[in-house]
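Undergrad: Below are the sequence and a predicted model; questions follow.
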Amino acid sequence: MSDSVPMTPECYARLQEELKNRIKVDRPKVVQDIAEARSHGDLSENAEYDAAKDRQAHIEGRIAELNDKLARAEVIDPKSINTDKIVFGATVTLFDTDSDNEVVYQIVGEDEADIKQGKISVTSPVGKALIGHTLDDEVRINVPSGTRIYEVTEIEYK
């Protein structure tokens, strides 16, 4: 995979911090845990050793994943975007015509999506459906419970 990974500056910084922590804290700790478990003798029946090796595999896998994402990162600062269309980084206010409710979503990368914070992934069905629309557009989005119809009432880049 050589596709770029869109993310906000905040997400990029958070992933860099996690990578640094995995390399400087988690990796040395698990190496120490493996050495300690080895010192307990027979490795064939050593649950501590097996658990430490599993943790090591998980940590190394996450380090590789973070390195890959950061190498392919396309950092996009929403404040620098100047368009009237919905694109990555947009904070969109939608009016749900069925429920007469307003919802606000920010379109972000997969690593920062959190529906409780109103952050949806650009690759999610809702995120994909919103991309390219402009103010006052009617957007039909297929969700598990059926088709929802939203009207775009505000687009901000903040």
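TA: Structure received.

Undergrad: can we go C-alpha only for contacts and neighbour counts from here?
TA: Noted.

Undergrad: Tell me who's in contact with the residue nearest the centre of the chain.
TA: A centroid search over the chain (C-alpha atoms, centre = their mean) returns Asp111, at 1.1 Å, as the residue closest to the centre. Asp111 is in contact with Met7, Cys11, counting by C-alpha atoms under 8 Å, 6 or more residues apart in numbering.

Undergrad: rerun that using 10 Å as the cut-off
TA: For Asp111, the residues meeting the contact criterion (C-alpha atoms under 10 Å, 6 or more residues apart in numbering) are Val5, Pro6, Met7, Thr8, Cys11, Tyr12, Arg14, Leu15, Lys69, Ser121.

Undergrad: would it count as being in a helix?
TA: Yes. Asp111 forms part of a helix when assessed by DSSP: H, G, I helix; E, B strand; the rest coil.

Undergrad: Report the separation between it and Gly61.
TA: To Gly61, Asp111 is 16 Å away according to C-alpha to C-alpha, to the nearest Å.

Undergrad: hey, where'd the strands end up in this structure?
TA: For the chain, the strands defined by DSSP state E cover 5-7, 73-75, 91-96, 101-108, 119-121, 138-143, 146-156.

Undergrad: Give the other helices and strands that the second one contacts.
TA: So the one you mean is strand 73-75. Packing partners of strand 73-75 (3 or more C-alpha pairs under 10 Å, 6 or more residues apart in numbering; DSSP states H and E): strand 5-7, helix 9-21.

Undergrad: got another, please set it beside the one above:
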Amino acid sequence: MSKAFTRETDAADDDGEDPSLPPLPAGTRNYMTPQGYANLRAELFSLIDDERPKVVEIVHWAASNGDRSENGDYLYGKKRLREIDRRIRFLTKRLEIAEVTDPSVHHGRSQVFFGATVTYVEENGVERTVTIRGIDEADSLKGEVSWVSPIARTLLKSSTGDVLKLVTPQGWREIEVLDVTYPAPSKPSIP
């Protein structure tokens, strides 16, 4: 069979999901901070308004050059278009179901809710600080964890001074909540 009549299949193509991000647990909401929502929205509009039109232009130019079977610009461009379209579908779905939650409403409280920055100490004396974020916005390199992660689920609804049991692959580990902080509410601008 000629390669022209085959289609690259990818499970992610069919449902629009991005395989690099975890799926939402069944029956849960897609909590997100206002900043995380704005970042995803900016990425979506950048893909739609900037990147996709540029790639479409390249593919159009490459297609006009004739033989497409060995045309690297055309083949790469079509592949890149599929990737962009998949990401656009994913972002659109996630933004549609997003529930924006402003963590600054809890400013000054010592109980852990979504958006909290929590400092805790493990039983071996190692102190760690994590910020609880949405699934789509958590960045482990910045010390952020998803609200559905084991550490976040253990910390949620606890308070400063609580001793908790964290389930790890190595077994139970005790942790103590040392500090809970939230971002300060932004002051409304006066015109």
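TA: All right, it came through fine. Keep in mind the model is a prediction, meaning the values are calculated, not measured.

Undergrad: any chance of the strands of structure 1 in JSON lines, with mean neighbour count too?
TA: Putting those into JSON lines (neighbours: other C-alpha atoms under 10 Å) gives the following:
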{"stretch": "strand 5-7", "mean neighbour count": "21"}
{"stretch": "strand 73-75", "mean neighbour count": "17"}
{"stretch": "strand 91-96", "mean neighbour count": "21"}
{"stretch": "strand 101-108", "mean neighbour count": "20"}
{"stretch": "strand 119-121", "mean neighbour count": "22"}
{"stretch": "strand 138-143", "mean neighbour count": "15"}
{"stretch": "strand 146-156", "mean neighbour count": "17"}
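
Undergrad: For Lys29 of structure 1, which of these is the nearest?
TA: strand 73-75 (28.3 Å; C-alpha to C-alpha).

Undergrad: compared with structure 2, how much does that closest one deviate?
TA: Taking mean C-alpha distance after the TM-score superposition for structure 1, the mean distance separating strand 73-75 of structure 1 from the aligned residues in structure 2 is 1.0 Å.

Undergrad: whereabouts in structure 2 does that strand align?
TA: Taken onto structure 2 by TM-score structural alignment, strand 73-75 of structure 1 occupies residues 98-100 there.

Undergrad: repeat for stretch 6-23 of structure 1
TA: Taking TM-score structural alignment as the measure, structure 2 aligns residues 31-48 with stretch 6-23 of structure 1.

Undergrad: Just the buried residues of that stretch, please?
TA: By neighbour count, and taking 16 or more other C-alpha atoms under 10 Å as the criterion, the buried residues in stretch 31-48 of structure 2 are Tyr31, Met32, Thr33, Gly36, Tyr37, Leu40, Arg41, Leu44, Leu47.

Undergrad: Tell me how far that stretch lies from the chain's centre.
TA: Relative to its chain's centre, stretch 31-48 of structure 2 lies at 10 Å (C-alpha atoms, centre = their mean, to the nearest Å).

Undergrad: go on, stretch 40-52 of structure 1?
TA: Relative to the mean C-alpha coordinate of its chain, stretch 40-52 of structure 1 is positioned 35 Å out (C-alpha atoms, centre = their mean).

Undergrad: got it, and stretch 44-60 of structure 2?
TA: When C-alpha coordinates are averaged (C-alpha atoms, centre = their mean), stretch 44-60 of structure 2 and its chain have centres 22 Å apart.

Undergrad: Mind listing what's buried along it?
TA: Of the residues in stretch 44-60 of structure 2, those with enough neighbours to count as buried (16+ other C-alpha under 10 Å) are Leu44, Leu47, Arg52, Val55, Val56, Ile58, Val59.

Undergrad: how about Arg68 of structure 2, what's its partner in structure 1?
TA: Aligned partner of Arg68 of structure 2 by TM-score structural alignment: Leu43.

Undergrad: can you pull the contacts of the closest residue to its match other than its chain neighbours?
TA: Excluding the flanking residues, the one nearest Leu43 of structure 1 by C-alpha to C-alpha, 6 or more residues apart in numbering is Tyr49, at 6.8 Å. Taking C-alpha under 10 Å, 6+ apart, we find Tyr49 of structure 1 in contact with Asp33, Ile34, Ala35, Glu36, Ala37, Arg38, Ser39, His40, Gly41, Asp42, Leu43, Arg55.
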